[in-house]
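Colleague: Below: sequence and its predicted model.
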Amino acid sequence: MKKKERAQLVQQRLMELYPEPAIPLDHTDSFTLLVAVLLSAQCTDKKVNEITPALFRVGGTPQRMAALGVDTILDIIRPLGLAPQKAKALAGLSQQLIDRFDSQVPQTFEGLESLPGVGHKTASVVMSQAFGHPAFPVDTHIHRLAQRWGLSDGSSVKKTEQDLKKLFPEDCWNRLHLQIIYYGREYCSARGCDGTKCPLCRELYPNRRKPVVHRKA
């Protein structure tokens, strides 16, 4: 099976499983989505969703978040990984949204990536899920599955993103990003599958016997 054929099969199977995938991070607008995505680094979405209701009650806008200050933000998000760095980033980006963007989340990659704590993946999620801009955020699930499915060589997250954008139509990127994440969690997790066990891995590579050795992001 050629790479393009594998991509088409992946897209078909994921549409059957997850025709309308929901954004897994709870949010109410572009600002709360930006905050939730930033908090999700090295944390599960489930854990972030447990913490954000209390944070959003007192810091649901850039003005209110900036007014909280780093120490108060840290007290609320302390159960999350990298909490000190994230608290500092949230206070800083909130103030910058006020000072530079009229308290609005910028709708460009350049503007988003200029904010403290916001890298390309976070910006891609916000651009795709908040503003509907075609983007293909690559997290650990997507990076891993792209290698298992022979869609990218795994040499870097940037390369994986480039390869997936070439293989799939632009109008499906935003949905497919979520579909792959859901499939990775449910069927093809890091420990639950080694490239030979889940339904898609077996269908794509029926003769594969050895586990796939991943190149880390």
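Modeller: Looks like it came in fine.
Colleague: contacts, neighbours, all on C-alpha from now
Modeller: OK.
Colleague: Quick check: what element follows the helix or strand in which residue 112 is found along the chain?
Modeller: Following DSSP states H and E, the helix or strand that holds residue 112 is helix 109-113. For helix 109-113, the following helix or strand on the C-terminal side (DSSP H and E) is helix 120-129.
Colleague: List the buried residues in the helix or strand just after that following helix.
Modeller: Sequence-wise, the next helix or strand downstream of helix 120-129 (DSSP H and E) is helix 140-148. Of all the residues in helix 140-148, those buried under the rule 16 or more other Cα atoms under 10 Å are 141, 142, 143, 144, 145, 146, 147, 148.
Colleague: Below is an additional structure, to be compared with the one above:
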Amino acid sequence: MPRQLNYHSIREIFTRFQTAEASPKGELDHVNAYTLVVAVALSAQATDKGVNKATRELFKIADTPQKMLDLGEDGLIAHIKTIGLYRNKAKNVIKLSRILVEDYDGEVPNSRAALQSLPGVGRKTANVVLNMWWRYPAQAVDTHIFRFGNRSGVAVGKDVVAVERAIEDNIPVDFQLHAHHWMILHGRYTCVARKPKCNACLIRDLCYYEDKTP
């Protein structure tokens, strides 16, 4: 099991992240809470870039649950067929849109339990929406954050829920709002899976990863 970094090291890491980019942003395009839910649901096993390309025109005509229902499943598929698992995702988007119209007056609920009750919306998606739209310090742990958290010692855990808990327990509260964005961007572009770019890493001296690339 990887070692967990101490408080002072973690505070220094996030101080450096904050200095480099004070207000990191998610990379999924959206115009409101509903389109954010849809975009995050579509991003499972797909790249943000690919999702943005597919939703660019979609969200111009279907930016509310009712408009998505009016578009219909086949109409939705026509926009998202370049995304992996598009048929199943289309079914879920139509189902969640119907639930939002029928049970929530077309509004996206802002509780984790209510969000997770929607088809195709898991804990990670719910946390992304809570964080990005309502600015709640929810921690959405994806593969990038899981890898970076364990590799560096910032947030150690055997599964995503354990890493989420480690982030909440170990990262100082003044960094919690943007913590998951700093980590996902670092994992996506610097602490990559196969050959981490340790020579360009601004926290190299604090990280516990033993097999640092030269």
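Modeller: Now that the structure is in, tell me what you want to look at. Keep in mind that this is a model prediction, so the values were computed, not measured.
Colleague: matching residues in structure 1 for the longest helix belonging to structure 2?
Modeller: With secondary structure taken from DSSP state H, structure 2 has its longest helix at helix 86-103. Taking TM-score structural alignment as the measure, structure 1 aligns residues 83-100 with helix 86-103 of structure 2.
Colleague: how big's the offset between that stretch and structure 2?
Modeller: Once the two are superposed, stretch 83-100 of structure 1 sits an average of 0.5 Å from its aligned residues in structure 2 (mean Cα distance after the TM-score superposition for structure 1).
Colleague: before we move on, back to that, between the buried residues of helix 140-148 of structure 1, which is nearest residue 5 of structure 1?
Modeller: Closest to residue 5 of structure 1 out of these is residue 146 (13.8 Å), distances taken as Cα to Cα.
Colleague: what do we get in structure 2 for the closest one?
Modeller: Residue pairing (TM-score structural alignment): residue 146 of structure 1 is matched to residue 149 of structure 2.
Colleague: which residues does the residue lying closest to its match once chain neighbours are set aside contact?
Modeller: Leaving aside its chain neighbours, residue 149 of structure 2 sits nearest to residue 155 (4.3 Å; criterion: Cα to Cα, 6 or more residues apart in numbering). When contacts are counted by Cα atoms under 8 Å, 6 or more residues apart in numbering, residue 155 of structure 2 is found next to 4, 5, 149, 163, 164, 166, 167, 170.
Colleague: Ok, residue 187 of structure 2 next?
Modeller: Taking Cα under 8 Å, 6+ apart as the contact definition, residue 187 of structure 2 lies against 144, 145, 147, 148, 193.
Colleague: Now for those residues: which two are most distant?
Modeller: 145 and 193 (11.0 Å).
Colleague: where do the helices sit along structure 2?
Modeller: 7-20, 33-42, 48-61, 65-80, 86-103, 112-116, 123-132, 143-152, 160-170, 176-189.
Colleague: The second one aligns to what range in structure 1?
Modeller: Correspondence between helix 33-42 of structure 2 and structure 1 is established over residues 30-39, with TM-score structural alignment as the criterion.
Colleague: Which strands and helices lie in contact with the helix holding residue 112 of structure 1?
Modeller: Counting by 3 or more Cα pairs under 8 Å, 6 or more residues apart in numbering; DSSP states H and E, the packing neighbours recorded for helix 109-113 of structure 1 are helix 120-129.
Colleague: Show me what counts as buried in the helix it packs on.
Modeller: Applying a neighbour-count criterion of 16+ other Cα under 10 Å, the buried positions in helix 120-129 of structure 1 are 121, 122, 123, 124, 125, 126, 127, 128, 129.
Colleague: Please apply the same query to stretch 175-191 of structure 2.
Modeller: 175-188, 190-191.
Colleague: Output the residue interval of structure 1 matched by that stretch.
Modeller: Under TM-score structural alignment, the alignment places stretch 175-191 of structure 2 onto residues 172-188 of structure 1.
Colleague: what sits against residue 196 of structure 1?
Modeller: Taking Cα under 8 Å, 6+ apart as the test, what residue 196 of structure 1 contacts is 202, 205, 208, 209, 210, 211, 212.
Colleague: Now for residue 47 of structure 2: which residues touch it?
Modeller: For residue 47 of structure 2, counting by Cα under 8 Å, 6+ apart, there are no contacting residues.
Colleague: Does residue 188 of structure 1 touch residue 202 like I think?
Modeller: No. The pair residue 188 of structure 1 / residue 202 is not scored as a contact, 11.0 Å apart, by Cα atoms under 8 Å.
Colleague: Touching stretch 115-131 of structure 2 from outside, list them.
Modeller: Residues outside stretch 115-131 of structure 2 that contact it (Cα under 8 Å, 6+ apart) are 33, 36-37, 40-41, 89, 92-93, 95-96, 99, 108-112, 136-142, 177.
Colleague: burial of the residue nearest to residue 194 of structure 1 when sequence neighbours are not counted, as a residue count?
Modeller: Using Cα to Cα, 6+ apart and skipping residues adjacent in sequence, the residue nearest residue 194 of structure 1 is residue 211, 5.0 Å away. Applying the criterion other Cα atoms under 10 Å, we find 12 residues in the vicinity of residue 211 of structure 1.
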